[in-house]
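Asks: coords below, sequence missing:
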């Protein structure tokens, strides 16, 4: 989950670049590197090599949840109960349970109200008028409305969750240490309290859904887990907690970073987004080239010797597969991010991984980004940033990074 320090060092005294300018190691054969915590690893950067690593059963996520980070890692990434940190039989059981909740029919039934949530935020933006901050007016409200509806947290009963409380809990869950600097005692105590509140809320939510299921995703997950059996309660709870928090934050980041890139770097493309076909290709290209976070690599451990791109990785070695480098491999994507955004990618993106750890929320990020771009461009063809890109501030300290504000007018 962390960038190999030997290849992509960062200067903490300077503002971070926007994610579309984040440097990645050039695509080349697998080679040794060192992770921020000093762990030796093999860095894999070429597209086809990374695809192999992500799908090879000899390369596993087991026992890697504390490897690679220079400081403390986010609970959502470091917890061994996370779906991301499991492989083998336990992972297959949990993954199969999740897939029974995310059926194509269920996803199709959710699409109309995702579109309605986007349009509601667009209408609210128009009603208030310019100037506006797209973060407070759009990139946070849209994912929250979808999360609340998806998880059944938008009613009037004890399950209701307001945006402020979810954001407070999410920041605690996704918080990461700043290098070697430990958080202040009061800050750590507040984070611990927030995580305890979030955990208690999730446990109670699961029990209420078990007693009285509804059409929401939590009910579907609980019912599938109870039917399948063999799913640990902590794994189920962490799955619900992660889908509620990290899914919401990931979409906020994807929307914000996509809008920053389009308005700052590709304003000539904005009006083309009224075309649904152009928007679909644009959304996929933006998700492909703009990472969902600062982390360069996803980690695996070799359980036996593995040949990757003509290089033998020994058994027991850590492998750092760089999705960002692979998605910029000039042998596969010669046009790079500067290519026509309205055309299909040359190969499937690895932004959401591939194989057994393919992101279960990819459908949601794609759908919300497509609907948001098309509906915003249709309603606001003259939308523009009111400050230079270099003056934007950033929300830091989590598994994702996004603009703290996007001041615009029209």
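Replies: Everything's here; your move. Predicted, not measured: the structure shown is a model, and the values here were computed from it. Residues are numbered from 1 along each chain as shown.
Asks: switch to C-alpha atoms for all contacts and neighbour counts from now on
Replies: Noted.
Asks: could you name the helices and strands sitting against the longest helix along the chain?
Replies: For the chain, the longest helix by residue count, based on DSSP state H, is helix 233-265. Secondary structure elements in contact with helix 233-265, counted by 3 or more Cα pairs under 8 Å, 6 or more residues apart in numbering; DSSP states H and E, are helix 141-150, helix 163-174, helix 185-211, helix 217-228, helix 276-289, helix 362-379, strand 384-385, strand 402-403.
Asks: second structure follows, compare the two:
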């Protein structure tokens, strides 16, 4: 079979909701920027199989015989991370944290998160317009939530943003710059763990340390990696999704904006559709979540050899016409088949319910309080955060 190389487009960047996704079809052979062949899966059923089949895992990507998958490693390439373990080892680390992220546990945080949302909108209104909504709303909300959840009060948001950008860098920074930032970040995580072990509190880090010490089997490196990963994941994806959702709603769907503000249930439904239809980033440098086969496996009628790298393109799968209606998206229709935005199987995103809650509250309250909110410049004038695995507005000026 011939291989396919995705070129990096020279055209101006378009909003994420305007991206054209790969046409769903059988797994096809492409090439990573490193030159390593990769089987790209785009159909919903195929992507779900890649994410749930025990014969396809993350750990084999870092085996001694594994081919290179990234030109410059980032936080996703940490061999000590929960992400890059499989089977019993993965479950052992995951059990130390998953109770804090169940729907029931997250529901207890809802009143407090709602109060943070209202406070941020108060500040936005008091400052007047035009206003820059990423720095005043989309970024500080998830930072405040993860900081409270992990008791990180006093952590400089700019420092956190710098670590996060380096952690998820694709082409924005050099290997040396990423290495320096990750060492600083890791030192911060280690110090945080040490402090909570000496003086535990009522926060997620303390509970992680206590669970790890009681159950055993979790190394200090794994625990540090887990804490740092939660800090990044706890704010980056929510900030990215909220910023991109505002680009769409304020620029193209004013009727939906009004309905989201008028009805909390409409905000809940719209959140699911926005999570399904707007990807976190481009696919030019990241064709999907990577896995590697442990044995020969058939996916979508195609035999994939043992030791092959496979990419699960969830963005394409979330638009599979055999699963979801084609044409314009009805933001208020039930999603039906769960999307693959948060993955599936053993590696399903722990923070999925937290992200949903933050997005629902952020969109509903903002639309209710500021029904006339609008962008002050066209979408083609947006300054985008580039060179990362995610893409969202760097800044977004609004008025009301």
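Replies: Nice, I can see it. As the structure is a computational prediction, the values presented were derived from the model and not from experiment.
Asks: and the TM-score between these chains?
Replies: The TM-score (TM-score structural alignment, normalised by the length of structure 2) is 0.92; 391 aligned residues with a Cα RMSD of 1.9 Å.
Asks: ok, back up a step: redo the helices and strands packed on helix 233-265 of structure 1 as CSV? Include mean neighbour count and distance to residue 352 of structure 1.
Replies: Below are these laid out as CSV (neighbours: other Cα atoms under 10 Å; distance: least, Cα to Cα, whole Å):
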stretch, mean neighbour count, distance to residue 352 of structure 1
helix 141-150, 23, 18
helix 163-174, 18, 18
helix 185-211, 15, 26
helix 217-228, 20, 21
helix 276-289, 22, 9
helix 362-379, 20, 6
strand 384-385, 20, 29
strand 402-403, 25, 18
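Asks: ok, which of those comes nearest residue 24 of structure 1?
Replies: helix 276-289 (11.0 Å; Cα to Cα).
Asks: now the strands for the stretch 301-410 of structure 1?
Replies: Assignment of strands within the stretch 301-410 of structure 1 using DSSP state E, counting those that start in this stretch yields the ranges 306-308, 311-313, 318-322, 384-385, 394-395, 402-403, 407-409.
Asks: which one of those lies closest to residue 219 of structure 1?
Replies: Comparing the strands of the stretch 301-410 of structure 1 against residue 219 of structure 1 with Cα to Cα, the closest turns out to be strand 402-403 (30.9 Å).
Asks: sorry, back to before: can you put the helices and strands packed on helix 233-265 of structure 1 in a markdown table and add distance to residue 245 of structure 1?
Replies: Formatted as a markdown table, these follow (distance: least, Cα to Cα, whole Å):
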| stretch | distance to residue 245 of structure 1 |
| --- | --- |
| helix 141-150 | 9 |
| helix 163-174 | 5 |
| helix 185-211 | 10 |
| helix 217-228 | 13 |
| helix 276-289 | 20 |
| helix 362-379 | 14 |
| strand 384-385 | 28 |
| strand 402-403 | 15 |
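Asks: quick one, which of those is nearest to residue 125 of structure 1?
Replies: Ranking those by proximity to residue 125 of structure 1 (Cα to Cα) places helix 362-379 first, at 9.6 Å.
Asks: distance-wise, check the corresponding residue of structure 1 for residue 193 of structure 2 relative to residue 221 of structure 1.
Replies: In structure 1, the residue paired with residue 193 of structure 2 is residue 206, using TM-score structural alignment. For residue 206 of structure 1, the distance to residue 221 of structure 1 equals 9 Å [Cα to Cα, to the nearest Å].
Asks: just to revisit the earlier point, structure 2: matching residues for the longest helix of structure 1?
Replies: Residue span in structure 2 matched to helix 233-265 of structure 1, by TM-score structural alignment: 220-252.
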